[in-house]
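Asks: model the structure of this input:
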Amino acid sequence: MVRFFRWLLFPFSILYALVVRFRNWAYDSGLFKSTSFNLPVVVIGNLSVGGTGKSPMTEYVLQLMKPYLKVAVLSRGYGRKTVGFRYVETDDTAKLVGDEPLQIKRKFPDSMVTVCEDRVWAIHNIQDEVDAVLLDDAYQHRKLKPRFSILLLDYESMQHPILPLPTGNFREPLRGSKRADVVVITKCPDELPVSIKSTLSERLRKYTSAPIFYTKIHYQQLQRVDGSLLENKTGMDRIALVVTGIAKPQPLLDYLQPQFKEIIHLAYRDHHSFSPTDLQKISQTFADIDTSEKIIITTEKDMQRLPPSFVEKHPLYFLPIEQVFLYDQAPAFDRIVKRAFAC
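Replies: Now for the predicted structure:
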């Protein structure tokens, strides 16, 4: 029913696509102004709405460059209840700064992480404090002219027609990939056949000559907020209540399913702010599971939005993820990114 309703909105998708095309032309032609900076400014983004793995890529690039430069991460801070410019601190809440910036700050406490809707103004504000700026989800922020752009396209979305909002999930069509300096196909299957890789590359080559890389998600060990790992048990004797507030939870569920006797899933929208009613529902659902062998599992991003009081009184574990390059492409990607940050 939802899909049918979205197809009814297809005329609006055509209008949306025309507006996006005019906007990009206006920036490309100089009719609209873009601001550039003397220090390296690297943008990570996508063409679709959510679920492409921007956070793992941001963390990967930050980890790569930390030994060489003082890199600031700048985010819009999607989902926060505040406005304007803020430095992110480890003891902030997701309501103040957004879940993804908070996650990055807690993993990289020595790095500057900031949030601001106006990315150009924010860079003006911090440029004297750092050597470079790394922006997540800013591919469509055309007021900023970055030195280097990393475009992410998730594997699943590339298996279907690319349709603009509101019928589809794309902010702009594939022709938008021409602005990218590298393209990364994310969330690929563990074993991606060369034939499919070639088909995807040929499809993108109609629009971009940028190097194309392929990555998959690697799930790490389940752990608590204090870093303790889940005790391994023989046999599938546990039931897991999985709580997600992310765009595409199915890959996580597919990964967890074989490891547990039963999976119970409570799904919320991406960046969902958990209310007292939500927390009560989660607690009651967990209490109603008729076994002592049970845990609650969430994502690392969702963990940032759960209050410490809730975390402390439940056997709550989160599942960190990292990005892994296929076809031994990591060294080539690393070299390109290091050149992009060279002052």
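Asks: every contact and neighbour count from this point should use C-alpha atoms.
Replies: Noted.
Asks: mind checking how far stretch 95-105 is from the chain centre?
Replies: Centroid separation for stretch 95-105 versus its chain: 12 Å, with CA atoms, centre = their mean, to the nearest Å.
Asks: residue contacts, the residue nearest to residue 264 when sequence neighbours are not counted?
Replies: Distance criterion CA to CA, 6 or more residues apart in numbering; nearest residue to residue 264, sequence neighbours excluded, is residue 241 at 4.8 Å. By CA atoms under 8 Å, 6 or more residues apart in numbering, the contact set of residue 241 is 263, 264, 265, 266, 286, 294, 295, 296, 297.
Asks: for residue 100, which non-adjacent residue is spatially closest?
Replies: Nearest non-adjacent residue to residue 100, counting by CA to CA, 6+ apart: residue 301, 6.2 Å away.
Asks: report the secondary structure element holding that neighbour.
Replies: Taking DSSP states H and E as the definition, residue 301 sits inside helix 300-303.
Asks: quick check: what element follows that helix along the chain?
Replies: For helix 300-303, the succeeding helix or strand toward the C-terminus, using DSSP H and E, is helix 308-312.
Asks: let me see the contact set for the residue nearest to residue 100.
Replies: Applying CA under 8 Å, 6+ apart to residue 301 gives the contacts 99, 100, 103.
Asks: what of residue 16?
Replies: By CA under 8 Å, 6+ apart, the neighbours of residue 16 are 164, 165.
Asks: to compare against the first, here's the next sequence to fold:
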Amino acid sequence: MIRINKLTNKQANIKIKNSYIRTMNLLRKLLFPFAILYGWITSARNFLFDVGFLKSRSFSIPVIAVGNLSVGGTGKTPQIEYLIRLLSDKYKIATLSRGYKRKSEGFVLADAKVTSEILGDEPYQFFQKFPQIQVAVDANRVNGIEQLLSESNKPEVILLDDAFQHRKVKAGFYIMLTAYDDLFCDDFMLPTGNLREVRSGVNRANMIVVTKCPGNIVSEKMNEIRKKIEDYLKVDIPILFSYIDYDDCVYSENEKISVTDFQVVDKLVVSGIAKPEPFFAYLQAVKKSTMVFPDHHNFSENDIKTILDTANERKIVTTEKDFVRLKGKLPVDQLYYLPIKSSFVTSSDEFNKKILEYVGASTRNS
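Replies: Presented below is the predicted three-dimensional model:
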């Protein structure tokens, strides 16, 4: 008699996932020579900018660039939103992004006619949340800034989203983000690792923020991380720590429900962001009631049908970034989102002081 072992669907999925991870890890190791080559190329490019052979453009108004050394989610969007909240009561603010995966080209300044497809999900989120600011997209950051400054209602401060490697613009202040569970100092160059450039690029920063920390991180752990980062610094750069702070409520277009009440609701949790596990955990979502899509995913008609079929008339909750792409495609009374914001672990005073001093001095000089 032959005994046949039958895997459950869950076991089969785990086996496939583990096999995929092993294959990808092996592939990354095999591509190590290309990582070395890529590191040389990016280092040479940075050197040419540093010595002035390749030109960087400076501007007379304060320009703050937020970015990172690695690919993947480090929390740039909540950091930009933090800066908007800090500065928009005192200054006319504009954000300038590439507009990742947008279905438009060139310079676009948000107005009442734009959609998330035209602007990109993150810029459209800025536009929806902060009607008092200007939101623009342009892959050519120099052209984008020139276009903003040619407007009759030109901004007094420009925030560049994901612009740490955009050396053609010389920002006045650089904020470099690195994620707590994926520190740049523990990483390696693409394609073996996730770094866009060598670790020494951190020295262009005016401030480093370790993002996505546990809310209860202890001072000993922060000191340990600070020391690891300082090994790559040539000058003294402030190193701060932040965490993702979730809202107490989820929102639809028509109502809000406390997270405490929503946690016990039978729901479907949908995510199209990098590293969605903390989002799922906060909503106490069991794995069988979650759907994961790639970061910045453009939801197709088939995706929408799959989501609705899986939800089976249950409430659907998603991230704020995904909400702007799902809005209008799913029933209004069924779709909710959970806002997030960036908060500093100890105090925001040092961060706020540095930014306000830079902007104030630059505005007076301009």
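Asks: TM-score of the superposed pair?
Replies: Remark: TM-score between the superposed chains equals 0.92 [TM-score structural alignment, normalised by the length of structure 1]; 334 aligned residues with a CA RMSD of 1.9 Å.
Asks: on that earlier part again, for the helix holding residue 301 of structure 1, give me the average deviation versus structure 2.
Replies: In the superposition with structure 2, the average deviation recorded for helix 300-303 of structure 1 is 0.4 Å (mean CA distance after the TM-score superposition for structure 1).
Asks: would you check the span in structure 2 matched by that helix?
Replies: Under TM-score structural alignment, helix 300-303 of structure 1 corresponds to residues 320-323 of structure 2.
Asks: residue in structure 1 matching residue 188 of structure 2?
Replies: So residue 188 of structure 2 corresponds to residue 163, using TM-score structural alignment.
Asks: for residue 28 of structure 1, see how far away the residue lying closest to that match once chain neighbours are set aside is.
Replies: With sequence-adjacent residues excluded and distances taken as CA to CA, 6+ apart, residue 163 of structure 1 is closest to residue 170, at 6.0 Å. Separation of residue 170 of structure 1 from residue 28 of structure 1 (CA to CA, to the nearest Å): 20 Å.
Asks: what about these two, which has more around it?
Replies: residue 170 (20 against 14; other CA atoms under 10 Å).
Asks: my read is that that one contacts residue 52, right?
Replies: No. Between residue 170 of structure 1 and residue 52 there is no contact under CA atoms under 8 Å: 11.6 Å.
Asks: anything in contact with each of the two?
Replies: With CA under 8 Å, 6+ apart, residue 170 of structure 1 and residue 52 have no common neighbours.
Asks: on the three-state scheme, the aligned residue in structure 2 for residue 153 of structure 1 is what?
Replies: For residue 153 of structure 1, the aligned residue in structure 2 is residue 178 (criterion: TM-score structural alignment). Three-state call for residue 178 of structure 2 (DSSP: H, G, I helix; E, B strand; the rest coil): strand.
Asks: distance of residue 178 of structure 2 from residue 133 of structure 2?
Replies: In terms of CA to CA, residue 178 of structure 2 sits 27 Å off from residue 133 of structure 2.
Asks: so who does the nearest residue to residue 127 of structure 2 once chain neighbours are set aside touch?
Replies: Nearest non-adjacent residue to residue 127 of structure 2, counting by CA to CA, 6+ apart: residue 135, 6.0 Å away. Residues near residue 135 of structure 2 by CA under 8 Å, 6+ apart: 94, 95, 96, 109, 110, 123, 124, 126, 127.
Asks: how about the helices in the stretch 1-150 of structure 1?
Replies: Secondary structure of the stretch 1-150 of structure 1 by DSSP state H, counting those that start in this stretch: the helices cover 2-8, 10-29, 54-65, 94-97, 99-107, 119-126.
Asks: same deal with the stretch 201-343 of structure 1?
Replies: So, for the stretch 201-343 of structure 1 - with DSSP H, counting those that start in this stretch - the helices run 250-256, 276-287, 300-303, 308-312, 330-341.
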